[in-house]
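1. Structure for the following, please:
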Amino acid sequence: MSDTALGPLRVLDFSRVLAGPFATMLLADFGANVLKVERPGTGDDTRSWGPPYDASGQATYFQSVNRNKTSVALDLGDPDDLAQARALALAADVVVENFRPGVMDRLGLGPDTLRAANPRLVYCSITGFGSGGGAALPGYDLLIQAVGGLMSITGEPDGEPQKAGVALVDVLAGLFASVGILAALRHRDRTGEGQRVEIDLLSSLLAALVNQGSAYTSGGTVPARMGNRHPSIAPYELVPCADHEIALAVGNDRQFAALCEVIGLPELAGQDRFATNPARVEHRAELRVLLEEQLSRRPAADWAAELSAAGVPAGEVNDIAGAFALAERLGLNPTVELPRPDGTPVRLTRNPIGLSATPARYETAPPADPGQLVLPLPGWD
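-> Next comes the predicted model:
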């Protein structure tokens, strides 16, 4: 498609569940022709991951990462289907897969084999722990969060380690995969040569630890769980009000002075123990007592409104419905509706990337069932 950023790029997607499908959906949103290869009959694992289901009976998990794609059902254990998969791979610009290391090589669909026949091919592999010593380890998001350190810094200090409320590492890996694919395509534009892109979930998580990771690598400090508090900023946490908590994210001294003014304690900003952020971090327990005493006198919504008006980052703790409602009120248009073949719509979260000339497109709902291969396929002949 000439009016899209990535048309007419052809992406053959052997991946399933979350990280790979998320990466290929991002490419599809910007015009790539993504053909999803699924198992005959059952399809992607997430087709059966429910509840919840939408009104048509489709699993909402599968829908979240598979819009703008077409689907073909191929049994890679069948010689004829395998031959068709190989033909499609050789016609592709990009192949994405997240099988265990070695599986695609045994099928004759590995990167060395395909790139020998098509040197322009960009081949992206997503694994849990890489293709070396961790090749045999299963790459489930919960496991990665546990062994990768994220759970050790999530939760209350005296409670058990906690996972994030979404499969965050899979999402991060999908984002890294899409960036890697685009970088490889840019290299191909200059040289005519494709390359292999390798993403593993553990490395993705370690890279995403950012300041917590550098606390260890550069500072020799092993971070620990602090609940909703921040290791380097105060106040940066939830504080109870008369009805429920408010989130305070005070990032500098000016914001802290404004906070003190709004809550009726302007003198705190001038005290040595609170005048600078390092001092506030050192005396965070004392500061917490004072904030709770003041904020507990009024509802969270009242404080959030006044603090926001004064330039202090503050807000109520929303549920998912409240989060989408906030985005609507702010004019962010957080959802899109895509038509199904029967005419009924499916409502999904929009792509957050805004491009002025070639914005994301929303053309087709996630495929309702694993498709049947009919050759020639538009854009693949």
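
2. Please make it C-alpha for all contacts and neighbour counts, starting now.
-> Will do.

3. So for this structure, the centremost residue is which one?
-> In the chain, the residue lying closest to the centroid (C-alpha atoms, centre = their mean) is Val171, at 2.9 Å.

4. From Arg115, how far out is that residue?
-> 27 Å (C-alpha to C-alpha, to the nearest Å).

5. same thing with Leu206?
-> 30 Å.

6. what does Leu326 give?
-> For Leu326, the distance to Arg115 - C-alpha to C-alpha - is 47 Å.

7. Pick out whichever of those two has more residues nearby.
-> Arg115 (20 against 14; other C-alpha atoms under 10 Å).

8. Share the number of residues neighbouring the nearest residue to Cys260 once chain neighbours are set aside, please.
-> Excluding its sequence neighbours, the residue lying closest to Cys260 (C-alpha to C-alpha, 6 or more residues apart in numbering) is Pro266, at 4.7 Å. Around Pro266 there are 15 other residues, counting by other C-alpha under 10 Å.

9. again with Cys260
-> Residues near Cys260, counting by other C-alpha under 10 Å: 18.

10. And Leu35, by the same measure?
-> Per other C-alpha under 10 Å, the neighbour tally for Leu35 reads 23.

11. so which helix or strand takes in it?
-> strand 33-38 (DSSP states H and E).

12. Determine the set of other helices and strands touching that strand.
-> strand 10-13, helix 19-29, strand 69-73 (3 or more C-alpha pairs under 8 Å, 6 or more residues apart in numbering; DSSP states H and E).

13. To check against the first, give me the structure of this:
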Amino acid sequence: MTMTPGSSSRGVLDGIVVADFSRVLAGPYATMLLADMGATVIKVESPTGDDTRAWQPPVRDDQATYFLSVNRNKHAIALDLKNDDDLATAHKLLAKADVFIENWKPGGLKKFGMDPAAVAQRYPHLVHASITGFGTKGGAHLPGYDLLAQAASGLMDITGEPDAAGQKAGVAIFDVVTGLHATVGILGALQERQHSGQGQHIAVNLMSSALSGLVNQTSAYVAGGVVPKRMGNDHPSLAPYGPFAAADQSLIIAVGNDGQFRRLAEALGVPELADDERYATNPARNAHREQLRTELEARLQHKTASVWVDQLRKVQIPCSEVFTIAQGVQFADDIGLEPVQPAGAEQVPTVKHPIDYSRSKITYDKAPPALNADEAAIRYWLNTPDDDSVRLLESNVSNYEKSTS
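-> From the prediction side, this is the model:
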């Protein structure tokens, strides 16, 4: 572990330094999670910046909210790896870092001496995580866009109404899943390094993450020989499980077992449905799902969705209204999840880190940085001997200013 002495405990990854050469979403999402957990993350961008700085609208104070969503708690420097001095700076960073994460095209870093083989030889302590779209073999030439992974994995084919064309998810879901997989891999490699003293290379890709993230749907084919089909908002294995029309709008009912269905039937005033052979078991309900929908909606139409949600939750029936993003954030706040956390002195609103620790901290110390915002502090730190260095935070900016005054 590369320590940065002189700091108090901030999180479970306190003292870990991450050299983040990734861009767009999967890599930056992973490194933001690491930064939130206390790692010192140095975001290295090209002189033109991360692509997502220009992915707008929407914006906040002229900054793309896309970029803001995954770059909290990072320190930014712009380097042109084709420039010898900047390349030397990049290698200084790798020498002092614990983790190197990048999503360059396979082979793209070889000319800079930063490919997996060169890194393993020159920086054996380093945990090196590479993110690609479709791996480094037959799919190495394919660009790593989430939409392509959604199409190629089958997600689009199972998403949407049966009689319509397949649809993508409303977010770049496999970028996020791949970022999570990269984070898990990095944490595992750091744990193993404590025993061996050696780093290693981690490879993750959108396609493998997509097939893993499709869980029961890919298993249906791999283990059962069943090719899943589009079912709209229905579930292939559960009923009733999806949206059902109430008096004003749809509500979600998610029945996972026969006991829940019995309570649902009683709450709707039709307890006899739970004993009807068409609906008494989950396989039977699946076989008669459209008839069941008609029966349920005939009762649900007498009250609004919000009234039904209140009543059904009282008897522990899993259910929800269908919210907008704005309503979802408000709901999370109403139930005490504190979904919005201001980052840095600028108090930039960001979405809360998804993990809570009982003893360790999750931090929101630094707003997403402007391009090259921390160059002076980073260069100062890179040229300071380890035994004299301090944490690369705002304190390092002060040290730099003192040294040049």
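
14. which position in structure 2 aligns with the residue nearest to Cys260 of structure 1?
-> Using TM-score structural alignment, the equivalent of Pro266 of structure 1 in structure 2 is Pro271.

15. which residues touch its match?
-> Pro271 of structure 2 is in contact with Arg262, Arg263, Ala265, counting by C-alpha atoms under 8 Å, 6 or more residues apart in numbering.

16. three-state assignment of the second one?
-> Using DSSP: H, G, I helix; E, B strand; the rest coil, the secondary structure recorded for Arg263 of structure 2 is helix.

17. And it, how far from Cys319 of structure 2?
-> For Arg263 of structure 2 relative to Cys319 of structure 2 (C-alpha to C-alpha), the value is 13 Å.

18. and if you look at the last one?
-> Here the distance between Ala265 of structure 2 and Cys319 of structure 2 works out to 14 Å (C-alpha to C-alpha).

19. ok, Thr276 of structure 1 touching Asp253?
-> Yes: taking contacts as C-alpha atoms under 8 Å, Thr276 of structure 1 lies within contact range of Asp253: 6.1 Å.

20. what residues do the two have in common as contacts?
-> Common neighbours of Thr276 of structure 1 and Asp253 (C-alpha under 8 Å, 6+ apart) do not exist.

21. what do we get in structure 2 for Ala316 of structure 1?
-> Residue 316 of structure 1: Glu, not Ala. Using TM-score structural alignment, Glu316 of structure 1 sits opposite Glu321 in structure 2.

22. which residues touch the residue lying closest to that match once chain neighbours are set aside?
-> With sequence-adjacent residues excluded and distances taken as C-alpha to C-alpha, 6+ apart, Glu321 of structure 2 is closest to Leu251, at 4.7 Å. Leu251 of structure 2 is in contact with Pro243, Phe244, Ala245, Ala305, Val309, Cys319, Ser320, Glu321, Val322, counting by C-alpha under 8 Å, 6+ apart.

23. after superposition, how close is the strand holding Leu35 of structure 1 to structure 2?
-> Mean deviation of strand 33-38 of structure 1 relative to structure 2 after superposition (mean C-alpha distance after the TM-score superposition for structure 1): 0.4 Å.

24. my read is Leu338 of structure 1 is in a strand, agree?
-> Yes: membership of Leu338 of structure 1 in a strand is supported by three-state DSSP.

25. how about it, what does it touch?
-> Residues counted as contacts of Leu338 of structure 1 (C-alpha under 8 Å, 6+ apart) are Pro345, Val346, Arg347, Leu348, Tyr362, Glu363, Thr364, Ala365.

26. Just among those residues, which is most surrounded?
-> Using other C-alpha under 10 Å as the neighbour criterion, Ala365 leads the contacts of Leu338 of structure 1 with 22 neighbours.

27. Just tell me what it corresponds to in structure 2.
-> Match for Ala365 of structure 1 (TM-score structural alignment): Ala367.

28. That match and Asn73 touch, don't they?
-> Yes: between Ala367 of structure 2 and Asn73 there is a contact under C-alpha under 8 Å: 6.0 Å.

29. Can you check which residues contact both of those two?
-> Shared contacts of Ala367 of structure 2 and Asn73, defined by C-alpha under 8 Å, 6+ apart, are found at Ala343, Gly344.

30. The stretch 301-405 of structure 2: helices as residue ranges?
-> 305-314, 325-334, 375-382, 394-404 (DSSP state H, counting those that start in this stretch).

31. which of the ones you listed is buried the deepest?
-> For the helices of the stretch 301-405 of structure 2, the largest average neighbour count (mean count of other C-alpha atoms under 10 Å) is found in helix 375-382, namely a mean of 19.
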